[in-house]
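Participant: Quick one: sequence plus predicted model below, questions after.
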Amino acid sequence: MVDVILGLQWGDEGKGKIVDYFAKDYDVIARFQGGPNAGHTLYKDGKKLVLHQIPSGIFHEGKINIIGNGVVLDPITLKKECEKVAEFGIDLKKNLFISERTNIIIPTHRALDKASEQAKGKSKIGSTLKGIGPAYMDKTGRNALRVGDLLQDNFQELYEQLRQKHQVMINTYHFTEDISGDEKEFFEAVDFLKELNIVNGEYFINKLLQEGKKILAEGAQGSMLDIDFGTFPFVTSSNTISAGVCSGLGIAPQHIKEVIGITKAYCTRVGSGPFPTELENADGQKLRDVGNEYGATTGRPRRCGWIDLVALNFACMINGVTKIVMTKADVLDSFEELQVCTAYSKEGKELTEIPLRLDLDHYVPVLEKFEGWNTDITKVKDFAALPEKAKSYIAFINNYLGVNVDFISNGPERDQLIVV
């Protein structure tokens, strides 16, 4: 049995804490897509740790953590992350497994990413410059190096072939950044990676399924950044939705049971791209400051706005969401008035479906107003104790989506989660 946890917005929904909370009920936690552009924030022994590639179940003793073939893996980032995790006394050689089909990011991928983004000028998509896009391009172009290749005797030769191919492309951008230091660090990280558990991922995970193990598939980024269904072209390079679990881990669709979708109580977005409910005013700045809306990976300030139920309904539909977790509900505690987007207006006509290109026309959000609850909810332990106005806000969302909010996060700590 496989349950899925994924983001329903543009990423940054607080997946790390939620996966960490649920992990105790599962035997296996598996990342199925994305790369080091993901930043899942956890708190362990009062210390903050941001995981970029390691699954968020790593701190649970006896759990198996898998990096699936749908991920693009940066050995340098992984090595640094493993060293930080090891400081907490975690033996990664016991509970971290990496699929041999996982594609790897090499230093010229990052150089290509930077060169390409700079060349776009005002048309930048807001890449994190981690080499994710170029790595996925090599995957679909059938040029990629995979984790299993690291164990081949001719890996150095394979690496040089790919590096030279990249260099020709980099030269066309007149990009001259020296990456020799990155290469030294890369090969040190490759030696480290080879010491970890590299497995035939799809056989490994299907054997666990046959043994009756409970698996939690962990997504990165968010549904509205999906390469097919997100706000194209301002999207990531992988399938962030539940369908990506099958291709990203090598499991059949009938194994998937629950799809747990995570949404903030409002909306945020990092980088460029359409954002109908964005607030470029005092309310937007208040959401950013109270919610500490700065990227876990990049530190970039996030764009903030009211919750968008048109986009959320779309995300629930394409994912087959069965349960919703609402995070950061406490950020709304001090607002006198809240607003909820129920449709988009274009030239006087209301729409409740996501168009092909949200960025090509001016879509104005149709907003419904709610009174704020003006109460600190961070210490609330059960749903009945929430202010009535908070319950009304959630009930409206439930009714619109046809899927219920079953969990409400009211603070960053692991125990600040209300079960509805």
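Facilitator: Now that the structure is in, tell me what you want to look at.

Participant: can we go C-alpha only for contacts and neighbour counts from here?
Facilitator: OK.

Participant: For residue 168, see how far away residue 5 is.
Facilitator: Using C-alpha to C-alpha, to the nearest Å, residue 5 is found at 40 Å from residue 168.

Participant: the more surrounded of these two?
Facilitator: Comparing residue 5 with residue 168 by other C-alpha atoms under 10 Å, the one with more neighbours is residue 5, at 27 against 10.

Participant: My reading is that the more buried one lies in a strand. Confirm?
Facilitator: Yes. The assignment for residue 5 by DSSP: H, G, I helix; E, B strand; the rest coil puts it in a strand.

Participant: okay, now the nearest residue to it once chain neighbours are set aside: neighbour count?
Facilitator: Spatial nearest neighbour of residue 5, excluding adjacent residues (C-alpha to C-alpha, 6 or more residues apart in numbering): residue 260 at 4.8 Å. Burial of residue 260 is recorded as 23 neighbouring residues (other C-alpha under 10 Å).

Participant: One more to weigh against that first structure:
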Amino acid sequence: MSGIIVVGTQWGDEGKGKATDQLGGDVAMVVKFNGGNNAGHTVVVDGESYALHLLPAGILSPNAIPVIGAGVVVDPDALFGEIEAMEARGVDCSRLVVSADAHVIAPYNRSFDKLNEVALGAGLIGTTGRGIGPTYADKMNRTGLRIQDLLDEDVVRARVIQNIQSKLRGFDPEEIPAEFKADFDIDATVAALVAYGERLRPLIVDSSLIVNRALDAGQKVLFEAGQAAMLDIDHGTYPFVTSSTAIAAGALAGVGVGPTKIDRVIGVAKAYTTRVGSGPFPTELHGEAGDHLRELGGEYGVTTGRARRVGWLDLVVLRYANRINGLTDIALTKLDVLDSFETIPVAIGYEVDGVFTPEIPVFQSEFSRAVPVYKEMAGWNEDITGVRRFEDLPQAARDYVTFIEDEVGTRISTIGVGQARDAAIVR
């Protein structure tokens, strides 16, 4: 057995897609286990950039079977749109399979997501409006629609009526914008979902069964997380989190495998920190400094195009992610983005109400007012994008990497030094 889990260690957008793609050529399956099309991965192959949302990064590895697991929420319209776009570029999507137990994002979930954000006003979470949260809520309320349910029109109709009626209960029909009203049309919604069920039929599998069989046969299986540790529903900066389990444990539940079948947990971390949406972010940079780092890193959302909030590397967050994921190693990305800095601050702890702590405060209210305590690291002020051996990095860059390892207590096995598929140092 050789199960490998790849997870994000910050607030997402760490480069998990590239890390998964780099490993994907050597695995039998790449399995997406949580989230939906609210997140995106960018992978660059032979100078071509591919933006992935619902499709696992393994879709770009011709020998790997891409699997959408039971813990994912699937918008059929978005899925088929992504498949068509990839096939138009010559990418073979015929290997893709989808769990019968994955839940479906219905049109009314997308509209309800957007309406709910408007209703929250100043207290908004900052969702992508893709219907992720409402779909997971339906799942927990046991009123959700699964992929397999789309093959039974009676089930679809009953669930659609139940969910639309419950979601509209809190809104005055006159106040719902016209653009959303079509998504609450029962007959049209049922017809659309049943049609998608027929298109999905050839892709539907028992994902737990096929993944366990591959592992039992000694094949490598890569489990790909959406989002990241600090956005995890239980362990992230609640309520400014995603609606699924985004840590390594989520791979087990989201696919249906046991912990004894996992050999390696790789945490992906940027050489600095970013987040999208609302919520605490101790090392965030504002003004000109933030704009400069954002432009250097190209920090704009793959899914939404939103400008990401940016800041220096936060080792408190990275130590926390290491603890709750049980990382075996770290893939450090975008080290090259720091090439031009004379000095690079790294947060080693926080001050909360004048008291130093090296750990994430247990109370969210304290985390929200945490002030980072920095160690200034020397910059290398040198282009490292062509470097492929650790020994060839400037001394200051090597010091930066080894300092992170020492502080976190986990080895850094790969270092990203550019966008291209091969722009990495493997140690």
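Facilitator: All right, it came through fine. Quantities reported herein were computed from a predicted structural model and do not represent experimental measurements.

Participant: In stretch 123-143 of the first structure, which residues are buried?
Facilitator: 125, 127-136, 138-139 (16 or more other C-alpha atoms under 10 Å).

Participant: element containing residue 164 of the second structure?
Facilitator: Using DSSP states H and E, residue 164 of the second structure sits within helix 153-168.

Participant: For residue 243 of the first structure, which non-adjacent residue is closest in space?
Facilitator: Nearest one to residue 243 of the first structure, counting by C-alpha to C-alpha, 6+ apart, is residue 319 at 7.3 Å.

Participant: which residue in the second structure lines up with that neighbour?
Facilitator: Structural correspondence for residue 319 of the first structure with respect to the second structure (TM-score structural alignment): residue 325.

Participant: how much space between that match and residue 9 of the second structure?
Facilitator: From residue 325 of the second structure to residue 9 of the second structure the distance is 9 Å (C-alpha to C-alpha).

Participant: More neighbours: which of those two?
Facilitator: residue 9 (33 against 21).

Participant: Go ahead and confirm the more buried one touches residue 229.
Facilitator: Yes. Between residue 9 of the second structure and residue 229 there is a contact at 5.1 Å, judged by C-alpha atoms under 8 Å.

Participant: who touches both of those two?
Facilitator: Common neighbours of residue 9 of the second structure and residue 229, using C-alpha atoms under 8 Å, 6 or more residues apart in numbering, are residue 321.

Participant: helix/strand/coil for the residue lying closest to residue 128 of the second structure once chain neighbours are set aside?
Facilitator: With C-alpha to C-alpha, 6+ apart as the criterion, residue 128 of the second structure has its nearest non-adjacent residue at 6.0 Å, and that residue is residue 38. Using three-state DSSP, the structure places residue 38 of the second structure in coil.

Participant: Next: the one 5 residues further on.
Facilitator: Following three-state DSSP, the label given to residue 43 of the second structure is strand.

Participant: Kindly present the buried residues of stretch 123-143 of the first structure as TSV, with separate columns for secondary structure.
Facilitator: As requested, those are exported to TSV (three-state DSSP):
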residue	secondary structure
125	coil
127	coil
128	coil
129	coil
130	coil
131	coil
132	helix
133	helix
134	helix
135	helix
136	helix
138	helix
139	helix
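
Participant: Closest one to residue 356 of the first structure out of the residues you listed, please.
Facilitator: Checking those against residue 356 of the first structure by C-alpha to C-alpha gives residue 125 as the nearest, at 17.1 Å.

Participant: you'd agree that closest one is up against residue 119?
Facilitator: No. With contact defined as C-alpha under 8 Å, residue 125 of the first structure does not count as touching residue 119 (11.3 Å).

Participant: All the strands of the stretch 301-420 of the first structure, in order from the start?
Facilitator: For the stretch 301-420 of the first structure, the strands defined by DSSP state E, counting those that start in this stretch occupy 303-305, 307-308, 323-327, 337-346, 349-351, 364-371, 405-409, 417-419.

Participant: Any idea which of the ones you listed gets closest to residue 379 of the first structure?
Facilitator: Nearest of those (C-alpha to C-alpha): strand 417-419, 9.8 Å.

Participant: whereabouts in the second structure does that closest one align?
Facilitator: With TM-score structural alignment as the criterion, strand 417-419 of the first structure aligns to 424-426.

Participant: go on, stretch 249-257 of the first structure?
Facilitator: Aligning stretch 249-257 of the first structure against the second structure (TM-score structural alignment) gives residues 255-263.

Participant: and that stretch, how far from the chain's centre?
Facilitator: Stretch 255-263 of the second structure has its C-alpha centroid displaced from the chain centroid by 20 Å (C-alpha atoms, centre = their mean, to the nearest Å).

Participant: So which bits of that stretch are buried?
Facilitator: For stretch 255-263 of the second structure, the neighbour count (16+ other C-alpha under 10 Å) marks 255-257, 261-262 as buried.

Participant: between those, which is nearest residue 48 of the second structure?
Facilitator: Distances from residue 48 of the second structure to those, taken by C-alpha to C-alpha, are shortest for residue 255, at 30.5 Å.

Participant: Please enumerate the helices of the second structure.
Facilitator: 16-24, 76-88, 107-120, 132-140, 153-168, 178-181, 186-200, 207-216, 249-255, 287-297, 315-325, 364-368, 395-408 (DSSP state H).

Participant: Residue 273 of the second structure and residue 315 touch, don't they?
Facilitator: No. Residue 273 of the second structure is beyond contact range of residue 315, at 9.8 Å (criterion: C-alpha under 8 Å).

Participant: hang on, the earlier thing: find residues that contact each of residue 325 and residue 9 of the second structure.
Facilitator: Common neighbours of residue 325 of the second structure and residue 9 (C-alpha under 8 Å, 6+ apart) are residue 267.
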